[in-house]
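Undergrad: any chance you can model this:
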Amino acid sequence: MAPQLGPHELMHVFSFLEARDLLRAAQVNKVWNEVAMTKELWRQLCLRRWASCNAFPMVVGTQTWRQYYFCRSELEFRVESGRPQDFISKAVSGHTGKIDQLAYVTPHEYRFDERAKSVVCTVSSDCTVRAWDLHEGAEIWSSPVQPAPLMSLVAYPLLQLVVTVDTQGLIIGWKAETGSLWASFCLPTFCSSMEACGHSEGPFLMVACAEGNLYTLTVPQLQVVSKVATFSHTSVSLTCSPDQQWVFAFAQGSDLGPKVFYTQSLLYPSEDGLPVSTSLPVRLSSRACWAPEEAARLMVMHRDVRGTHLVITTFDLKARKSRDRVNTLEQQLASFPLPNTMTPHLMQGHGSQVILLASRSELVLFTIHGLQLMAFQDHQRPITSMWVDPTRVITSSLDLSLRVYLWNKKNTCPVLKSCYQLPGGSHRWASGFTHVKSDSMSIAGVEARSNGTSILRSYCYKVQLG
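TA: Take a look at the predicted model:
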């Protein structure tokens, strides 16, 4: 009679199996069942399948690794299928004005135990900020009515903090769980841009105001660390690099070249008060985005030397540190002109080489060298917002629909597949979607109503939690 394999030998053999084969092996006998259900085998299965996704982190929580594997597999199937039975859609109302921005305040993670939830905050012209449970379709809390309409917000999910700014420049930090006020700071003029940034030294807030100054504030205290001039008396837009080491600032349509600031010099100002920065050799810039899989790769849309054609130029940024100073190094990697037929109003990066542009109702993908990868004409009216993450792209449109696209990771060159449409409400009452955001288990869209107000419309994928 052939010798039987012991538990250690079985564990080694089973480590090469996929989930379906492990389940079949578990039916052979008691010993095989015990080995096939081992925590370490299912942990390795999860890591082998998802650890390299570069998406949201895996959080097992109170589940077993086997429960986690099947929950996430079910979620992937439903996200790819997009059938009506794969998600629950809810219209969530409460604001009496127009919703100007939304942000998820729950951590972006793949979690399927009893603590899994999706919470967003919204700001509105009705002078309130509100928090919503998307799965329940219910309001969690609403702030008191503020002195002026709220125009923007950013979230710090790990701190459970949301920061808002109103049309008069009043910045307030709110506790995301309860809605109680945490801290406040008032700008001398209205805010033109606000950006949440993380850093090895801790999170901070970047704010540009209408007079052209850039403020760096501590979080959650909202105390000023530094104040520097960017562009005089003009509205400035800000965006932080993926490694949080750089802040890009530009004034739309300005002849002045956009600036890039080294964040360490904003957090720890020098005695002379001058931050480490550089001006990029482009003019009349209108849009910019970072390549999410590179530390500091910046794509800038601008006009050519004659000011007649739109061009996208890509730079890599580095900081060279010496004993007593830091020098910035910007290397131009590529530059290409856009077709004259395109007038992009939205721009996002994917991976390290891909640029997504929304031009009217069309979604177009280019490489940083100008090769057009694909174009989609799924919407009947202009695209208003675009969400891009490592697994999906979601667009919102004035045609009252959201469109879901999925990346095909098996291809060497990124391939985006148009999958399905998520409809909004009735055209009788609604005028289209204006914003869209997503986390691992839900999609939230802002639906504008014909009477000038807005509602949230949530789409939560059905997963049988652990």
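Undergrad: make it CA atoms for all contacts and neighbour counts henceforth
TA: Will do.
Undergrad: Glu40: what's it in contact with?
TA: Going by CA atoms under 8 Å, 6 or more residues apart in numbering, Glu40 touches no other residue.
Undergrad: can you do 10 Å?
TA: The contact partners of Glu40, taken as CA atoms under 10 Å, 6 or more residues apart in numbering, are Met11, Ser15, Cys46, Trp65, Arg66.
Undergrad: tell me if it really is in a strand.
TA: No: remark: Glu40 does not belong to a strand; assigned using DSSP: H, G, I helix; E, B strand; the rest coil, it is helix.
Undergrad: quick check: it vs Leu47, distance?
TA: The spacing between Glu40 and Leu47, counted by CA to CA, to the nearest Å, is 10 Å.
Undergrad: again, but for Tyr459
TA: Using CA to CA, we find Tyr459 at a distance of 28 Å from Leu47.
Undergrad: between these two, who's got more neighbours?
TA: Between Tyr459 and Leu47, counted using other CA atoms under 10 Å, Tyr459 has the larger neighbour count: 21 against 13.
Undergrad: can you classify that one as helix, strand or coil?
TA: Per three-state DSSP, the local secondary structure of Tyr459 is strand.
Undergrad: how about it, nearest residue that isn't a chain neighbour?
TA: In space, and not counting its chain neighbours, Tyr459 is closest to Ser89: 4.5 Å by CA to CA, 6 or more residues apart in numbering.
Undergrad: ok, Met194 next?
TA: Sequence neighbours aside, Val207 is the residue nearest to Met194 in space, at 4.5 Å (criterion: CA to CA, 6+ apart).
Undergrad: wait, a helix at the one you found?
TA: No: applying three-state DSSP, one finds Val207 to be strand, outside a helix.
Undergrad: another sequence for comparison is provided below:
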Amino acid sequence: MEFQLPELPLSQIFSFLDSFSLLQAAQVNKQWRTVANSNQLWKRLYVWRWPDSKLSCGCDGLVKEWKKSYLRMTRHERQMTLAKADDFSYKEASEEEGTMGLTAYVWKNDPEIVGMTPVICSVSSIKRLYAWDVQTVGDITGDIYTFTLPDLTQISKVKAFQFRVDVLLCSPHKQWMFACGLQQHTFSRAKWIPNRDSKIVLMYQRIPKKIGLMTLSLTTKKIGKKTNVEAREVGNFLLPDHIDSSNWMGVSEEELIVLGSGPYLFIFTTNGFLLRQVDDHLTGIMHLRVDHIRVLATTMDGTLHLYVWEEGGRYPYLKKCCELKFVSSNFTLDRYFYDVICDNDSIVRVVSSETTGFSILMLYTLKTSLQS
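TA: Below you'll find the model as predicted:
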């Protein structure tokens, strides 16, 4: 006689599965298919994978079937991995009164919301805010401010340090906030591991001209009315001697660390095992943007190199998609800096000259959907 678990404990077991395993479970029998297709399970997967999506932030009433939404978003997310340089349209905007700094999406494109388009914001050196996506901001006096959206009403002000805040990073699911000042700390970079909300990788320098990478797992422990934060070291290594000092670092969902050093990309495990060296760049890497799908490397000649992570962390780990050349006729590449962001349909980068104070906002958008 076939024994069947009640649906409630079966649903609790299925809550530990990823999307692929959940799809497989749905093929077993009618009861498993009913439970595996439940909105509750697929909503959990959706919100966990895309915590910044509008559907994850209060618009979930628009969704009737979370499984369909999850699968549609996954297909949409992968469309840029098929893109070539000719598949992008190009626009630019300039700012001559002050260099533009870090740029962020107010919201990204979401295929579940009809008519929604990506909106970005940037702050210039003359303190001009180009949009209103400012949730948490650090200042030169060491204070961290929290604001509401979109009216920018101040909620709180916390004194974090006696010196300025240079690095301020919110974890993917908004549970943690990492802050430090580069002048007083040996940390030069910090990256949260995508979809691993309590893990962060820190780049540090302890020995002259030697760079190290430390991975921490964070937990909270409540003692009486006080909550303590505990950081457990789960990986730590120094870069090999043949790798020059690196200023750029990112982490994949499979906990692979990618570094930019000179014209090369290096891929490590969190314990320091070198998996691959990517050497298809002609000039040095000036900027690196990494998320759970893509790696965007900008080189000194202005070229933007688009890579995607191989699924499951398989060899060769990174796959080259295309190169987007620097095409602006209004800008001379002398002394400059970059910032690059992207969503499923667009890539935005800011190029700012340190000598002239002139900035260009460069927007690459997919012309048509490449989904099958």
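Undergrad: would you pull the TM-score for this pair?
TA: Put the two chains on top of each other and the TM-score (TM-score structural alignment, normalised by the length of structure 2) is 0.70; 319 aligned residues with a CA RMSD of 4.0 Å.
Undergrad: helix/strand/coil for Lys67 of structure 2?
TA: Under three-state DSSP, Lys67 of structure 2 falls in the helix class.
Undergrad: that one and Arg44 of structure 2, how far apart?
TA: 10 Å.
Undergrad: residue contacts, His185 of structure 2?
TA: Listed by CA under 10 Å, 6+ apart, the contact set of His185 of structure 2 reads Tyr204, Gln205.
Undergrad: correction: Ser352 of structure 2
TA: Each residue near Ser352 of structure 2 by CA under 10 Å, 6+ apart is listed here: 94-96, 98-101, 331, 333-339, 358-361.
Undergrad: just the buried ones from these?
TA: Applying 16 or more other CA atoms under 10 Å to the contacts of Ser352 of structure 2, the neighbour count classes 94, 98-101, 336-339, 358-361 as buried.
Undergrad: mind checking the end-to-end distance for stretch 425-442 of structure 1?
TA: Distance across stretch 425-442 of structure 1, first residue to last, is 18 Å (CA to CA).
Undergrad: likewise for stretch 235-248 of structure 1?
TA: Distance across stretch 235-248 of structure 1, first residue to last, is 14 Å (CA to CA).
Undergrad: so which bits of stretch 73-83 of structure 2 are buried?
TA: By 16+ other CA under 10 Å, the buried positions in stretch 73-83 of structure 2 come out as Met73, His76, Glu77, Arg78, Gln79, Met80, Thr81, Ala83.
Undergrad: list the contacts of that stretch.
TA: Contacts to stretch 73-83 of structure 2, defined as CA under 10 Å, 6+ apart, come from residues 46, 49-50, 67-71, 87-88, 109-112, 293-294, 306-309, 319-322, 343-347, 365-372.
Undergrad: filter those down to the buried ones.
TA: Buried members of the contacts of stretch 73-83 of structure 2, counted by 16+ other CA under 10 Å: 46, 49-50, 67, 69-70, 87-88, 109-110, 112, 293-294, 306-309, 321-322, 343-347, 365-366.
Undergrad: picking up where we left off before, among the contacts of Ser352 of structure 2, which lie within strands?
TA: Using DSSP state E, the subset of these located in strands is Ser94, Glu95, Met100, Gly101, Tyr336, Phe337, Tyr338, Asp339, Ser359, Ile360, Leu361.
Undergrad: picking up where we left off before, farthest pair in the buried residues of stretch 73-83 of structure 2?
TA: Maximum pairwise distance among the buried residues of stretch 73-83 of structure 2 (CA to CA): 16.8 Å, between Met73 and Ala83.
Undergrad: list the buried ones in stretch 155-163 of structure 2?
TA: Here stretch 155-163 of structure 2 shows Ala160, Phe161, Phe163 as buried, counting by 16+ other CA under 10 Å.
Undergrad: Tyr204 of structure 2 reaches Trp248, doesn't it?
TA: No: look at Tyr204 of structure 2 against Trp248 with CA atoms under 10 Å: they stay out of range, at 11.8 Å.
Undergrad: who touches both of those two?
TA: Residues touching both Tyr204 of structure 2 and Trp248 by CA under 10 Å, 6+ apart: Ser188, Arg189, Ala190.
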